[in-house]
Structure formats: structure tokens, C-alpha cells
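Undergrad: one predicted model, sequence on top.
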Amino acid sequence: MRISGRIVTPTGIVEGSLSIADGKIVAIRKGKAEAQWILPGFVDIHTHGGGGHTFTTGDAAQARGAAAFHLRHGTTTMLASLVSSPFEVMAEALQAFAPLVAEGVLAGVHFEGPYLSHIRCGAQNPAFLRDPNPSELTELVKLANGTLRMVTIAPERDGALEAIALLREHGIVAAIGHTDGSYEQVTAGVAAGATVATHLFNGMRPVNHREPGPVVALLDSPQVVCELVADGVHLHDGTLAFAAHSAGAARAALITDAMAAAGMPDGDYDLGGQAVVVAGGVARLQRDGSIAGSTLTMAAAVRQAVGAGLSMADVAMMAATTPARVLGLDKRLAVGCDADLVLLDEELKVTGVVRGGLPQ
């Protein structure tokens, strides 16, 4: 297979064509190019669902539907994110999603909680929040057998630092989020092994010049990749650009934080057992108006980030290469790499998706 266009490679934009064989990129050549963008397939490490389907109930059929929806919008690699849940739901999800991980439908599971701050719980169900329990977490790691890839934790909770170290020991990414922790508590979490900031700014104590809090601690930690929800709601475009410039594209990852309502009409929905109302494409909890995830796709996030003034090269890195690296994957547009691609027109809308060298 041969595809031509403006190819966004790790070393710059090449006008020309790329060739694919056996699921890999085998050549990239300069030359005559079609009027389209060729980006690495998007990698979303934080999404709860989409297209009317959810990951949060641990239902395999729902998960397939959500993954298929996001694949159509250019996401070739994704984690299935749950919200804070009882142990039983977490365990069932790991078992139900394991076959999907084995098939390559999903790259793994992300638990956003339940080891989070009550004060900064956002759309998390406060009834399920709790301190990390070593025996519970150890049991989940055993059940996962490699399926669990990331867990979000508030580092100020009792036992959180030990939990972060346990996750690191088992090769599972520890993320810091939904935290009211101080600068010192968050830097202690990073020192314990946390390497991701869950939707930076959102679900966190705000910045104060006398108590910089989580945002400054995470932005200033060179080993931390900062998730950014580029929908114009979670972050003002100026904040998005500031965070991307501060962290650099190699430390910034676009995510959707999407829920089942992504790609669906406004109306009433559910997120982890909580009533959500979507109006004007914005999802909020019915009970208190808190933002409840998003209705975003990665393609829309790319358009928002470019509109905020970020370069296409940086946005491609933030939408694919950087989040892939969080998972220990190499998803670049380079010879020898997987042929996971998304084709965008001049308006940056998806016109084609290739995964493993095959059109989707």
C-alpha cells in the first residue's frame, strides 16, 4: 500500500508518500503529494466511552462499541478507562476486557480511581472513594495479568505512596489526579514513581503563588507526562497552549476523557451510575453541574490544539507519540514502525484510518 500527502514524521513534515508492507512502514519518500495530512494513529490513554457505549460498566460488548467508535475517529490505540467503582466491578472489568486486549481492540485498562480526593472528586462517585488498600491492589494486579496499564491516585491519601511504588514495581503506570494535595505531597508522589498527570488542571487544587499545588509540581517534573483535554471546556485555549509550551510536546498528551455521549445527541446519560446531562455538547453531572468527562474525539482535540496555535508537528506528537511512550509503545511515522495512520483533509477532519497496515 502507498499513501501520499503531508506526512508528519518525528523529524518534520515530509511532502511525499509512504509505503506499507506486512503492517509496517517500509519507506517514506519526498515527491508529489495529495492535499491531505498523514499523522500517526491517535493514542488515547484516557477515555470512558463513546458512540453511545461505555467502558465504565466492564461490559465487553459495550467496550467493543466504544473502541469501534473511536477507531473511526482516528484512535488506533486506546486504554479503557473506568471511573471510581467497587472492587467487584474493577475485577470484572479486568476479566471481561482481557480478550479485547489480547485481540488488540484495547491496549489495556485504566482505573481512574477509586483512590482519589473527596474534595476534588469532580464527576467521580464519592460513595466509592477510598484509601489504597495493598491487598486489594495486589489482587487486582494479579487478576489483570498485564491488562491493567494505568491507575490514577491522589498522593495525599493514606497509603498512596506505597500504592504508587507497588504499581511501578509491576510495570503499571501510576498517574496523579483528582488531588487536593500540596506541592510537597505531589512531588512525593512523583518521587515514589508516578509518571502521568491525569487531565492537568482539572480535578486539582488550583495554582497559588504561595502554595503552588499539584499543577506546578507536575508541570515542573521532567519525568511526568501531562494529560490535556483539548475541548475548549476543560481548558481555555490559552491554558492549553501554556501547558503544552511549558511541558513540551514530549511531555504533553492529548486525551479525550470522553464518555458514552461522545458522537451522540444532547440528552441524558450515565457515567459510573451517576446521571449526566449533555447540553451543547458539554457533559455535566445532574446533581451539581460538575464537568463529567467530555464528548470529545481525538480528531476534534487535534483541531482544537492546532486552533490554539500549536504546530502540527507538536500536536501529532501530543496525540500519538507521547501517549504511546507512556504505555511503552513506539507509535511514530517512521520506517520500521507500525503502520497505524490517520488521514485528515484540509479542515483536519478524518478521511481514512489505517491500523496495522489495513484500512479500517
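TA: In hand now; what should we look at?
Undergrad: from now on I want contacts and neighbour counts done on CA atoms only, so please keep to that.
TA: OK.
Undergrad: wait, isn't residue 161 in contact with residue 192?
TA: Yes: if you go by C-alpha atoms under 8 Å, residue 161 and residue 192 touch, sitting 6.0 Å apart.
Undergrad: burial of residue 243, as a residue count?
TA: Per other C-alpha atoms under 10 Å, the neighbour tally for residue 243 reads 22.
Undergrad: between residue 161 and residue 192, which has more neighbouring residues?
TA: Per other C-alpha under 10 Å, whichever of residue 161 and residue 192 has more neighbours is residue 161, with 24 against 20.
Undergrad: just say helix, strand or coil for residue 347.
TA: What DSSP: H, G, I helix; E, B strand; the rest coil gives for residue 347 is coil.
Undergrad: this is the comparison structure:
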Amino acid sequence: MAHTILLTNGTVVTPEGILEKGEVFIEDGMIQEVGTSIKRQANQQIDAQGGYVLPGFIDMHIHGASGADVMDATEEALQTMADVLPKEGTTSFLATSMTQAPGAIEAALKNAAAFTTKPGQAQMLGVHLEGPFVSPKRAGAQPIEYICPPDAEQFDAWQKAAEGKIRMVTLAPEEENGMSFIRKLAAEGIVASMGHTNATIAQMEEAAEAGAVQATHLYNQMSPFHHREPGAIGGALLVDELCAEVIADFIHSHPKAVELAYRVKGADRLILITDAMRAKGLEPGEYDLGGQPVHVTETDARLSDGTLAGSILTMEHAVKNVVRTLGISPLDVAKVSSGNAARQLGLAKKGSLIAGNDADIVILDKEWTVMHTICGGVIGYEHNGKS
């Protein structure tokens, strides 16, 4: 018999607006109906108790969680990430690599290619290749010794190892071959995202004309804004073709800087990400990122020289931060936490609560705490402790 769920009594956020006392009917992993008086019987019923019902969060930029890292290149690491992410409302993610020796990157890609998501887990949508095609002048926590200019031949070899699962690449457009590499990515339907870049605003504009569509962790490891040279930050904000990722932990960027991004880019071109590393969800202490020691406190993760090394942010807290500080509406929350990422990645059946879409759903109470997460029609997390 088909597995069915009827979700009732929710503040359901749809692309057309908010349904008070809304309902969602799920069958075999798909949303079959969204409305206010659904006349169908279900095997399972969930009372949303008036809470917000949104499309499940999509994290396009995450390196690790709960002791696991994509660069571990093990099935266990990806299983751990897929298991724990529903707790923060995330129903799908891009496994994000980082600058390392070519062999280490290849091993991580082969591991991702072989990975299969289990029912109730966050779905690994593919890989975000962050580096090594970045600027050594804006390395941040990317190991500088492995940084190199964009290399189409090397990328093709890696994409083969990944069995076509590389969906997004962070690169510096100003580096040698940068613009031609962007044209190649765009032609192959891969998200070209400008990050770890020392580009001028003119180079950012040229990159967008070549097919770049995104800016990686806005403000961080980008040439700064100056009134006589607006730099990569100015380009990320002003070039309409670019969506911008934001790490809304208010450590990577001041709350007013996040507000500026929201005002300039608008809810349709801002994407919440975590950029989380393996210490997310664990106690403060000593960890590593890309083979480099990282000191983790209650609030952040840094290299020995003080450089930020990813975050320990959850998507749940990113949402809470932008709601409480910027006062953004539930409709806009759905866009910045899910809808925009789905559009960027060409995921026609994710990112919005409409009939025919995947049943990837998060239910949050009025304080924006995650109460239930449904991944592909299977409950992946319940706030009462069961998962």
C-alpha cells in the first residue's frame, strides 16, 4: 500500500501566498495536494499546530557536520551528514569539497559519485567544487599550496570521477583562463560562482556576461568595496545576473552587511548557506579543515592565525537570524532558504510547496524552531527526540 501523510493545521507557505490552517497531502514521496480542506485518508497524520510549513532547506555550500567532512572521502562521512542535516530543517545539500591535492579531490568526488541517499535522509544533490581554481590573494582557509588557475582538462577528469555530479564550481574569474572556464561551465549547465576572488567590478561584470550566475559567501574572501573600485563585493551586489550566498551567522558578516545584501539583491537573489565544517553540532575543541588545524569555540571556527575556517552554523539558526534581525516574511524565508537554490540548480521539483513536487518539507514553530523535517515523503526528524 502507498505510504501517505496528511499534514494539517499549518501556516503553509506556497509560491502564491500563505494558507492559514493549511494542509498538505503526501503520497509516495510526492506532494499530491496543497489546500485547506483536503478530503483524503492518510496512513500518518501530522498536526503542525499552527507552525510554519515551508519547503525543506537546501544548503548549497556545506563541508561537513557532526565530525564528518566531504574531504574524508568515506561513505560514512556522507551518511553522517545526510543523517544529521534534517535536524536543522535541511532536506538536500551539495557536498562541498575544498582546495587540496588533486588526488584528494578525486577521492572525494569518487566517493560522492558512489553515494546513495537513504529514506529519511537529506538528499545529496551533487558536489560543489570550492577551489582549487581560486585566487591565492583571497585564499582564506583554502590551502594556498594547492591553488591553481582554472584548468578545463583537470575539471573534465574530475567530472568524470564524479560521474557528472559536480553541479557548482567556486572560482576566481580574474585568474588565467577564468572567463573561458566560466563559458564552459555555463554551456554544461553547471553553476559558476565567483568566490575567493580578487576581481575588479569590471571583471565581475565580464564574468556574468560569460555565464557566471552566483557569488560565493558574499563579503568573505572578496576584493573589498571602495568608492573608486567597487571590487568583487560591489560586483556581487550590483550585477543583477548574480545571486549571492550569505553565511548569516553574523560572524562572517555584520548583521547590517546582511541587511544591505537583502535590500540590494532582494529576496529573489539571496541564498542562505552554512559553509559548515565538521565541528558543527559538536563540542568546542580542536578539529581540522582541509588538513589544517582549526580551533572551534561556541561561536566560530578559525585557523591558528585567526582566519575563519568555515562555520558551525545550522540552516535553522541562519533562518532565525534573518527573521529576527531583518524581519523578513515567511514568503521570503522560503525563497532564501530553498526556492532560490532550487532555481539555481535547475531542480524543478524542489524549492516550493506545490502539487507534483518532491515532499521535502520543514515544519517550524512560531519561534522558527524545527519541529518536523520530511525528506522525500519520509519523516527524517521529529523535535520530540525521535529521528
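TA: Looks like it arrived, so ask away. Remember, predicted model here, so these are calculated numbers, not experimental data.
Undergrad: what residue in structure 2 is paired with residue 333 of structure 1?
TA: Using TM-score structural alignment, the partner of residue 333 of structure 1 in structure 2 is residue 353.
Undergrad: which residues touch that match?
TA: Contact analysis of residue 353 of structure 2 by C-alpha atoms under 8 Å, 6 or more residues apart in numbering lists 13-15, 31, 34, 54-55, 361.
Undergrad: repeat that for residue 149 of structure 1.
TA: Neighbouring residues of residue 149 of structure 1 by C-alpha under 8 Å, 6+ apart: 79, 108-110, 171-173, 327.
Undergrad: got those residues as CSV, with distance to residue 308 of structure 1 columns?
TA: Shown next, in CSV, are these (distance: C-alpha to C-alpha, whole Å):
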residue, distance to residue 308 of structure 1
79, 26
108, 31
109, 30
110, 28
171, 35
172, 32
173, 29
327, 27
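Undergrad: farthest pair in these?
TA: By the measure C-alpha to C-alpha, 79 and 171 form the most distant pair in these, at 15.4 Å.
Undergrad: the more surrounded of these two?
TA: Taking other C-alpha under 10 Å, residue 79 of structure 1 and residue 171 do not tie; residue 79 has more neighbours (26 against 15).
Undergrad: the one helix or strand that one maps to maps to which residues in structure 2?
TA: In the assignment (DSSP states H and E), residue 79 of structure 1 maps to strand 75-82. Aligning strand 75-82 of structure 1 against structure 2 (TM-score structural alignment) gives residues 90-97.
Undergrad: over to stretch 222-232 of structure 1?
TA: Counting by TM-score structural alignment, stretch 222-232 of structure 1 pairs with residues 240-250 of structure 2.
Undergrad: and the contacts of the matching stretch?
TA: 208, 212-218, 236-237, 253, 255, 258, 265, 269-275, 313, 317-319, 321-322.
Undergrad: and stretch 200-214 of structure 1, by the same measure?
TA: The contact list for stretch 200-214 of structure 1, computed with C-alpha under 8 Å, 6+ apart, reads 120-122, 177-184, 186, 215-216, 226-228, 234-235.
Undergrad: at 6 Å instead, please
TA: By C-alpha atoms under 6 Å, 6 or more residues apart in numbering, the list of residues contacting stretch 200-214 of structure 1 from outside reads 120, 122, 178-180, 182-183, 186, 227-228.
Undergrad: how about stretch 79-91 of structure 2?
TA: The contact list for stretch 79-91 of structure 2 (C-alpha under 6 Å, 6+ apart) reads 56-58, 65, 121-122, 315-316, 362, 373, 375, 380-381.
Undergrad: please redo it, this time with the cut-off set to 7 Å
TA: Stretch 79-91 of structure 2 has contacts (C-alpha atoms under 7 Å, 6 or more residues apart in numbering) with 56-59, 64-65, 68, 121-123, 314-316, 360, 362, 370, 373, 375, 380-381.
Undergrad: got it, and stretch 1-11 of structure 1?
TA: Outside of stretch 1-11 of structure 1, the residues within contact range by C-alpha under 7 Å, 6+ apart are 13-21, 33-39, 313, 332-334.
Undergrad: isn't residue 114 of structure 1 up against residue 127?
TA: No: contact criterion C-alpha atoms under 7 Å: residue 114 of structure 1 and residue 127 do not qualify, at 9.6 Å.
Undergrad: quick one on the thing from earlier: so for the match of stretch 222-232 of structure 1, what gets flagged as buried?
TA: The neighbour-count check on stretch 240-250 of structure 2 (16 or more other C-alpha atoms under 10 Å) flags 241-250 as buried.
Undergrad: for stretch 127-143 of structure 2, same thing?
TA: Neighbour-count burial for stretch 127-143 of structure 2 flags 127-136, 138-143 (criterion: 16+ other C-alpha under 10 Å).
Undergrad: all helices of the stretch 1-150 of structure 1, in order?
TA: 60-72, 87-103, 134-144 (DSSP state H, counting those that start in this stretch).
Undergrad: hey, which of these is tucked in deepest?
TA: helix 60-72 (a mean of 21; mean count of other C-alpha atoms under 10 Å).
Undergrad: quick one: contacts for the corresponding residue of structure 2 for residue 17 of structure 1?
TA: Aligning on TM-score structural alignment places residue 17 of structure 1 opposite residue 23 in structure 2. For residue 23 of structure 2, the contact set (C-alpha under 7 Å, 6+ apart) comprises 7-10, 34-38.
Undergrad: these, buried ones only, as a ChimeraX selection?
TA: Restricted to buried positions by 16+ other C-alpha under 10 Å, the ChimeraX selection for these reads:
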select :7,8,9,10,34,35,36
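Undergrad: can I get the contacts of residue 23 of structure 2 in CSV including distance to residue 166 of structure 2?
TA: Output for these, formatted as CSV (distance: C-alpha to C-alpha, whole Å):
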residue, distance to residue 166 of structure 2
7, 34
8, 38
9, 39
10, 36
34, 33
35, 37
36, 40
37, 42
38, 40
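Undergrad: SS state for residue 333 of structure 1?
TA: What three-state DSSP gives for residue 333 of structure 1 is coil.
Undergrad: out of the contacts of residue 23 of structure 2, flag the one nearest to residue 117 of structure 2.
TA: Nearest to residue 117 of structure 2 among the contacts of residue 23 of structure 2: residue 7, at 23.7 Å, using C-alpha to C-alpha.
Undergrad: and that closest one? What does it align with in structure 1?
TA: By TM-score structural alignment, residue 7 of structure 2 lines up with residue 3 in structure 1.
Undergrad: do you know how far residue 328 of structure 1 is from residue 107 of structure 1?
TA: Separation of residue 328 of structure 1 from residue 107 of structure 1 (C-alpha to C-alpha, to the nearest Å): 11 Å.
Undergrad: more neighbours, the two?
TA: residue 107 (26 against 11).
Undergrad: now that one: how far from residue 79 of structure 1?
TA: Applying C-alpha to C-alpha, the value for residue 107 of structure 1 to residue 79 of structure 1 is 5 Å.
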